[in-house]
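A.B. asks: Sequence first, then the predicted structure:
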Amino acid sequence: MDLELKLQQGIKILLMKSENSEEYYVIGKSFITDLLNGMGKLSIKYHKHQLIDFPYIYGERQLDSIILPTLSKICDGAVLAELPTKRNCFLKSHEIEDSSGRIDYWCIYKDYSIILEVKHSFDAFLTNKTREKKVVEKWEYMTIDQLQSIKDDIKQQCEENTKGIIRLGLHFITSYSDKQPSITIINKYSKLLPIIIKTYIK
């Protein structure tokens, strides 16, 4: 799987290359690029204040500190967090019927309703094995139990005044090492990052 590097105002974003030209895909990719770019710019502000306490070193709730302001900006204020929803899923081992839940974020971006679920995990980048329970199972829960189970409900709530609904799951994985920080470790991480990303998106 090939990756492409996007550089926007000093923020580097690695994305999967694709020849898909369908509008929903192009809009979805544009949304993710704008979201990550905005989150990156807000994260830099922590460095400007000489802080090393970035939101992504904590968990999902702390990521809200940079996700929500970015969504508000790129969606011109049309955004809601923790939107109530009903969940129904009939896939084997993932059965849910008439369960109440919440969508992490709903917004309107370029005339599309976006439903966004977010997860956060940690993974040691120097190890060869991804943490199954903390990373893989979280991804499966988000994409199957959460995003797949709200199809009918979101159509009733969101589709009337937009071109359609794009459901997206973003799994933020903070890499860590048990070794003391050093330029050598940072350089090794930078070199391994494309390989790590390709491993996660297979």
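C.D. replies: Looks like it came in fine.

A.B. asks: Only C-alpha atoms from now on, for both contacts and neighbour counts.
C.D. replies: Will do.

A.B. asks: Show me what secondary structure element comes after the helix or strand encompassing A81.
C.D. replies: Following DSSP states H and E, one finds A81 within strand 79-89. Moving toward the C-terminus from strand 79-89, the first helix or strand encountered (DSSP H and E) is strand 96-109.

A.B. asks: for the helix or strand containing K73, which positions count as buried?
C.D. replies: In this assignment (DSSP H and E), K73 forms part of helix 60-74. Buried positions in helix 60-74, judged by neighbour count with 16 or more other CA atoms under 10 Å: 60, 63-71, 74.

A.B. asks: try this one next to it:
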Amino acid sequence: MHRIGLAIVLTLLTLTSCRSDEVATAECRQQFADHQQMLGENGNPGSKEFTPGLTARWDALYAEFGALGKSATADECPEELTTLKRRMKRVESVLYKIDDYDVARMIRAAEGDLDDAVETNGPAARRDYVLQSLFRTLRESGADAQKSLAPFVEDADAVDPDDYSALSKAMVDLYNAAASNAAFADFKEALETIEDYELHEE
């Protein structure tokens, strides 16, 4: 009788332990899935045209969150979850910094604001001589700046964000190249003046 009772106790302990492992695994997977959902809602901050390498890294990490949301074991939380979050944060941080040099994107945004202003208030904005001159400078200087900065952007895009030393050098090189580039300075000045028109608020 004593042996039967002991067997029952051991069986219950085993079932409880298995149940605890199942709950812990489910909770761990849910954390990966929840973070992937949040990333999906925010979207990839990169551009395949401007930063193909880092954009692909973001996509790969996003997919990894999804995979672990279905296959992670309890012991992968919190360490693996924290590590993956940190890696994604580094990728996003670099993407946001490089975005400051995405000349094509900034031109598209300014032209989009102009189109919206014309649609809302008529063609007066397109006939503004100063604004026409500013957009001409924006496009011409922007094209020159984009060509000059492209090699530095490519270098930064190719670096592994986990390689802090290489990344730091690439970003400093990009910053210095932009800071000393006359075309980029003219481009930024024209863009800032256009923004003073507040076309998007017309």
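C.D. replies: Okay, I see it. None of these values were measured; they are calculated from a predicted model.

A.B. asks: where does the TM-score land?
C.D. replies: TM-score of the superposed chains, computed with TM-score structural alignment, normalised by the length of structure 1, equals 0.24; 76 aligned residues with a CA RMSD of 5.1 Å.

A.B. asks: Now do the helix holding K73 of structure 1 and strand 79-89, the angle between them.
C.D. replies: Per axes from the mean of the first three to the mean of the last three CA atoms, to 10 degrees, the angle that helix 60-74 of structure 1 makes with strand 79-89 is 120 degrees.

A.B. asks: now the angle between strand 96-109 and helix 60-74 of structure 1, please.
C.D. replies: Using the same axes, to 10 degrees, helix 60-74 of structure 1 lies at 40 degrees relative to strand 96-109.

A.B. asks: hmm, back to that, among the buried residues of helix 60-74 of structure 1, which one lies nearest to Q157 of structure 1?
C.D. replies: L71 (19.1 Å; CA to CA).

A.B. asks: shouldn't that closest one be in contact with T33?
C.D. replies: No: counting by CA atoms under 8 Å, L71 of structure 1 does not reach T33; the two are 11.8 Å apart.

A.B. asks: Summarise which helices and strands the helix or strand containing I8 of structure 2 is packed against.
C.D. replies: Assigning secondary structure by DSSP H and E places I8 of structure 2 in helix 2-42. Judged by 3 or more CA pairs under 8 Å, 6 or more residues apart in numbering; DSSP states H and E, helix 2-42 of structure 2 is in contact with helix 52-71.

A.B. asks: Show me what the helix it packs on packs onto, helices and strands only.
C.D. replies: Packed next to helix 52-71 of structure 2, using 3+ CA pairs under 8 Å, 6+ apart, are helix 2-42, helix 79-98, helix 129-158.

A.B. asks: Show me which parts of it are buried, residue by residue.
C.D. replies: Across helix 52-71 of structure 2, burial judged by 16+ other CA under 10 Å covers 53-55, 57-59, 61-62, 65-66, 68-69.

A.B. asks: by how many degrees do that helix and helix 2-42 diverge?
C.D. replies: Interaxial angle, helix 52-71 of structure 2 versus helix 2-42 (the same axes, to 10 degrees): 150 degrees.

A.B. asks: Check the burial of I98 of structure 2 by counting its neighbours.
C.D. replies: Neighbourhood size, I98 of structure 2 [other CA atoms under 10 Å]: 19.

A.B. asks: E82 of structure 1: neighbouring residues, count only.
C.D. replies: By other CA under 10 Å, neighbour count at E82 of structure 1 equals 12.

A.B. asks: so what's the nearest residue to it once chain neighbours are set aside up against?
C.D. replies: Leaving aside its sequence neighbours, E82 of structure 1 sits nearest to D104 (CA to CA, 6 or more residues apart in numbering; 4.8 Å). By CA atoms under 8 Å, 6 or more residues apart in numbering, D104 of structure 1 lies in contact with 81-83, 115-118.

A.B. asks: which of those residues are buried?
C.D. replies: Looks like the contacts of D104 of structure 1 have 115-118 buried, using 16+ other CA under 10 Å.

A.B. asks: Would you convert those residues into JSON lines that also reports secondary structure and distance to T174 of structure 1?
C.D. replies: JSON lines is the format used below for the buried ones among the contacts of D104 of structure 1 (DSSP: H, G, I helix; E, B strand; the rest coil; distance: CA to CA, whole Å):
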{"residue": "I115", "secondary structure": "strand", "distance to T174 of structure 1": "23"}
{"residue": "L116", "secondary structure": "strand", "distance to T174 of structure 1": "19"}
{"residue": "E117", "secondary structure": "strand", "distance to T174 of structure 1": "17"}
{"residue": "V118", "secondary structure": "strand", "distance to T174 of structure 1": "13"}
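
A.B. asks: Against Q36 of structure 2, how distant is the residue nearest to H35 of structure 2 when sequence neighbours are not counted?
C.D. replies: Closest residue to H35 of structure 2 apart from its sequence neighbours, by CA to CA, 6+ apart: F65 at 7.3 Å. F65 of structure 2 sits 6 Å away from Q36 of structure 2, going by CA to CA, to the nearest Å.

A.B. asks: Also K188 of structure 2?
C.D. replies: Counting by CA to CA, the gap from K188 of structure 2 to Q36 of structure 2 is 35 Å.

A.B. asks: More neighbours: which of those two?
C.D. replies: Taking neighbours as other CA under 10 Å, K188 of structure 2 and Q36 compare with Q36 leading, 22 against 19.
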